[in-house]
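Asks: Quick one: sequence plus predicted model below, questions after.
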Amino acid sequence: MRIRAERDDLVDVLGRAARAVSPRSPLPILQGLLVTVGGHMMRVTGTDLDMTVRTELEVEVLEEGQAVVPARLITEAARKLPSGAVVLATADGEVELSGGGPRFRFRELPVADFPAVPEPSLQDAVEVDGDDFVAALAQVAVAASHDDARPVLTGVYFEATDAGLRLVATDSYRLALRDLPAVRSSMTGLVPVRALRELSRTVASKKMRIAVGSREASFGSSRGTLTVRLIEGSFPNYRQLLPTGYPSRLTVSRDALLQAIDRASLVAEDHIPIRLQLEAGGVELSVSRQDVGGETEHVPAEYRGDEMTIAFNSRYLNDGVAAVEEEQVVLDVVDPLKPGVVRGAEGEDYLYLLMPVRL
């Protein structure tokens, strides 16, 4: 195998495929990238058996072939070469990368040991606007859990509804929901949030194709494909968590509220809640720590309802408000012990439900 390509293009195609490679894999072969060269193309595959990323690049093919190269080393070596044309070649059990003077040599990994990863199934895929889809994923991914002890909470639930595709995530303390009316399909499945966070770094593009099957989800574009195994198990019945009505509503500037939360978080940190005193004319945010001190400020806003004090985890509250894409944010509440809902003042496609902290 021997190819010539521009350094920056080679770094891009290797680096994106390497996002699927786990450096802590107990199997040495899974720390490598499968590079296949034929025709005018170089195809690169990285996998950890749960997630697989495939990328490809049009190159000058000097000799066709196939090799498994160490993912981290080959990507970093390519990045450190001078800009311009570089040559990637294999011979006698070694892979050689050279260009502009420097020459790297690394030991190849056995091609026969690389797992046979099935090709992504995109025949029945739905085409979506990639920018809108990635933005919607970012809005809900903040609510997904990082605790592998509860796998069903570490994913984003894709649900086909009469209103289009719905994305839902929860870690049991908060829940984020986003509807995509423009995406009409019958796909339903629980997709690992780790893989979804990699979309923007690997294959996301203006136009994307999405397919969710019975065992895996596939995402494709002109930049390549990402395939991931679905999470087994039943997603919680999130609908029963959504209150049917909210007697009290706060409407406030998103930026003003975020700045106030940021100042209060300086004192609160993660374990101290922020108190919100909801009253006519606005909201007063306050936080107090016996060993440090406190912070209090008033944010002008429109409030409809009975006066009350409700408290939230500062980071969770910040995540929800930051995810809203409008200038005005609405906080709907029932009472200090029931979940509050953050949403945009105009749009109905996104909501963020947050459990309060008992005072």
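Replies: Alright, I've got the coordinates.
Asks: From now on I want contacts and neighbour counts done on CA atoms only, so please keep to that.
Replies: Noted.
Asks: hang on, residue 271 packs against residue 313?
Replies: Yes. Using C-alpha atoms under 8 Å, residue 271 is in contact with residue 313, at 7.2 Å.
Asks: Mind checking which of the two has more residues around it?
Replies: residue 313 (21 against 9; other C-alpha atoms under 10 Å).
Asks: In contact with the more buried one, which residues?
Replies: 270, 271, 272, 273, 274, 356, 357 (C-alpha atoms under 8 Å, 6 or more residues apart in numbering).
Asks: at 10 Å instead, please
Replies: Residues near residue 313 by C-alpha atoms under 10 Å, 6 or more residues apart in numbering: 173, 265, 268-275, 354-357.
Asks: Same check on residue 104?
Replies: 73, 74, 77, 78, 81, 88, 94, 95, 96, 97, 98 are the contacts of residue 104 under C-alpha under 10 Å, 6+ apart.
Asks: what separates stretch 196-203 from the chain centre, distance-wise?
Replies: 7 Å (C-alpha atoms, centre = their mean, to the nearest Å).
Asks: buried stuff in the helix or strand where residue 61 lies?
Replies: Using DSSP states H and E, residue 61 maps to strand 60-63. Buried residues in strand 60-63, counted by 16 or more other C-alpha atoms under 10 Å: 60, 61, 62.
Asks: of all the residues you listed, which comes closest to residue 260?
Replies: For these, the minimum distance to residue 260 (C-alpha to C-alpha) is 55.6 Å, reached by residue 60.
Asks: residues touching the closest residue in space to the closest one that isn't next to it in sequence, list them.
Replies: The shortest distance from residue 60 to any non-neighbouring residue, by C-alpha to C-alpha, 6 or more residues apart in numbering, is to residue 4 (5.1 Å). Each residue near residue 4 by C-alpha under 10 Å, 6+ apart is listed here: 10, 58-63, 85-89, 97-99.
Asks: Below is structure B, check it against A:
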Amino acid sequence: MKFRVERDVLADAVTWTARTLPTRPPAPVLAGVRMEADPSGILNLASFDYETSARSELPAEVAEPGTVLVSGRLLAEISRALPSKPVDVTLEGNKVVLTCGASRFTLLTMPVDEYPALPAMPELSGTVPGEALTAAVAQVTVAASRDDTLPLLTGVRVEIEDEKITLLATDRYRLALRELTWTPSTPGFSAIALVRARTLNDVARSLGASGGAVNVGLSTGNGVDLVGFEAGGRHTTSQLVDGDYPPVRRLFPDSSPIHAVVATAPLIDAAKRVSLVAERNTPIRMSFSEGQVVLDAGQGDDAQASEALEAVLTGEDIAVAFNPQYLLDGLGALGTDFVRLSFTHPNKPVEFTGQDSLDGEDDSTYRYLLVPIRFTG
């Protein structure tokens, strides 16, 4: 095997392909990145841990085709450290030699014949605009659980019905729902899948951020349920989370007799300031009355803080308390100038939606439901 490739192109592709390599691989070969130089002038890079696969295609001047397996993390570190010159890669016996300017590195190869076959990319189900996917995933995954002892809740439920995708995530303390449109490959396409939140986050950042369309493929009911994403010559697949997601949609209230509207940015700033005195596991209290909301935290002999902001209240006065970080997560995910908080009872979950003006209509394409913390006084 012998090929030449541009340093920046190689470093970017290797870093992306090696990003999901396991820290403690179940088999040594799974710590490797497979490099396959094709006579057509394409270098294929691949990684796989039996759960998630990644493949990159990049142009290369291939003098001698071949396939090798080398340490992925080491290859990524070396490729990023090389000078900005073309990189020559050659297989010499059981070693791969990288030469770039005056720099020369030698890597031991791993047994490529022991490397598992990568899963095929599922058949195309549809395409979604990259920027829309990135924004939607960021809004929803803030509510996904990070507790691996509850694997179901570390996933995002993806509901597809024709041209509409609905993303849902919960960690039992908050619930996020986001709707977006896409272009299905066949009219009337319908599917439900549970995708790992970290997979969606990774795809949104690495594939969606380019701004182009992201191809999505779903394969279910054939023994191995997979989701696949492809954009810009990069492919990634991931096994779906197995299990029945709880029926969380019903948690959203049908109606809310009380709601308040507050400017989002000032509320975020005030919550950050007030939360400075909120010790671990203590809430921020929000008291709504005509024309204002008062945020306060701390009590007794502890440090205390309070701040009042302008608010428009519809309905009777109400006071609630929230986990400061969960409150900030929801407010930060809205992306609108104003937030509407809809209440049914001081101890019932509060729905957050965004709106563009103080007296406008709220946008229900993104809904964040937060369970308040009970407090006295």
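Replies: Now that the structure is in, tell me what you want to look at. Bear in mind the structure is a predicted one, so any value in this text is a computation, not a measurement.
Asks: and the contacts of residue 104 of structure 1, which two are the farthest apart?
Replies: 81 and 94 (18.3 Å).
Asks: out of these two, which sits in the more crowded spot?
Replies: residue 81 (21 against 16).
Asks: Give me the most central residue, structure 1.
Replies: What sits nearest the mean C-alpha location of structure 1, by C-alpha atoms, centre = their mean, is residue 197, with 2.1 Å.
Asks: what do we get in structure 2 for that one?
Replies: Alignment note (TM-score structural alignment): residue 197 of structure 1 maps to residue 201 of structure 2.
Asks: Correct me if wrong: its match contacts residue 154.
Replies: No. With contacts counted by C-alpha atoms under 10 Å, residue 201 of structure 2 stays clear of residue 154, the gap being 11.8 Å.
Asks: Show me whatever sits in contact with both of those two.
Replies: Shared contacts of residue 201 of structure 2 and residue 154 (C-alpha under 10 Å, 6+ apart): residue 141.
Asks: Provide the count of other residues in contact range of residue 310 of structure 2.
Replies: 17.
Asks: To which residue of structure 1 is it aligned?
Replies: Match for residue 310 of structure 2 (TM-score structural alignment): residue 300.
Asks: which residues touch its match?
Replies: Applying C-alpha under 10 Å, 6+ apart, the residues contacting residue 300 of structure 1 are 251, 252, 253, 256, 257, 280, 281, 282, 283, 284.
Asks: mind running it again at 6 Å?
Replies: With contact taken as C-alpha atoms under 6 Å, 6 or more residues apart in numbering, residue 300 of structure 1 is in contact with 281, 282.
Asks: what's the distance between it and residue 346 of structure 1?
Replies: Distance, residue 300 of structure 1 to residue 346 of structure 1, by C-alpha to C-alpha, to the nearest Å: 19 Å.
Asks: Tell me the secondary structure of residue 354 of structure 2, please.
Replies: strand (DSSP: H, G, I helix; E, B strand; the rest coil).
Asks: is it true that it touches residue 336?
Replies: Yes. Under the contact definition of C-alpha atoms under 6 Å, residue 354 of structure 2 touches residue 336, with a separation of 5.4 Å.
Asks: neighbour count winner among the two?
Replies: residue 354 (28 against 18).
Asks: ok, and the most crowded of the contacts of residue 104 of structure 1?
Replies: Counting neighbours by other C-alpha under 10 Å, residue 78 leads these with 27 neighbours.
Asks: what residue of structure 2 takes the place of that residue?
Replies: By TM-score structural alignment, residue 78 of structure 1 lines up with residue 79.
Asks: isn't its match right next to residue 9, touching?
Replies: No. Assessed by C-alpha under 6 Å, residue 79 of structure 2 is found out of contact with residue 9, at 9.6 Å.
Asks: related to what we said a few turns ago, give me the element the alignment partner in structure 2 of the residue nearest to residue 60 of structure 1 is part of.
Replies: By TM-score structural alignment, residue 4 of structure 1 lines up with residue 4 in structure 2. With secondary structure defined by DSSP H and E, residue 4 of structure 2 is part of strand 2-5.
Asks: immediately after that strand, which helix or strand?
Replies: helix 7-18.
Asks: got a list of what the closest residue in space to residue 308 of structure 2 that isn't next to it in sequence touches?
Replies: Leaving aside its sequence neighbours, residue 308 of structure 2 sits nearest to residue 294 (C-alpha to C-alpha, 6+ apart; 4.3 Å). Residues in contact with residue 294 of structure 2 (C-alpha under 6 Å, 6+ apart) are 286, 287, 307, 308.
Asks: Restrict those to the buried ones and give me that as a ChimeraX selection.
Replies: Selection of buried members from the contacts of residue 294 of structure 2 for ChimeraX, criterion 16+ other C-alpha under 10 Å:
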select :286,287
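Asks: And the furthest pair within the contacts of residue 294 of structure 2?
Replies: 287 and 307 (10.6 Å).
Asks: Of the contacts of residue 313 of structure 1, which are reproduced in structure 2?
Replies: Here is what carries over to structure 2 from these, by both residues aligned by TM-score structural alignment, their matches' C-alpha atoms under 10 Å: 173, 265, 268, 270-275, 354-357.
Asks: Just the buried ones from those residues?
Replies: 173, 265, 268, 272, 273, 274, 275, 354, 355, 356, 357.
Asks: what would those look like in a markdown table with distance to residue 164 of structure 1 and secondary structure?
Replies: Formatted as a markdown table, those follow (distance: C-alpha to C-alpha, whole Å; DSSP: H, G, I helix; E, B strand; the rest coil):
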| residue | distance to residue 164 of structure 1 | secondary structure |
| --- | --- | --- |
| 173 | 26 | coil |
| 265 | 37 | helix |
| 268 | 39 | helix |
| 272 | 39 | coil |
| 273 | 36 | coil |
| 274 | 36 | strand |
| 275 | 37 | strand |
| 354 | 24 | strand |
| 355 | 27 | coil |
| 356 | 30 | coil |
| 357 | 34 | coil |
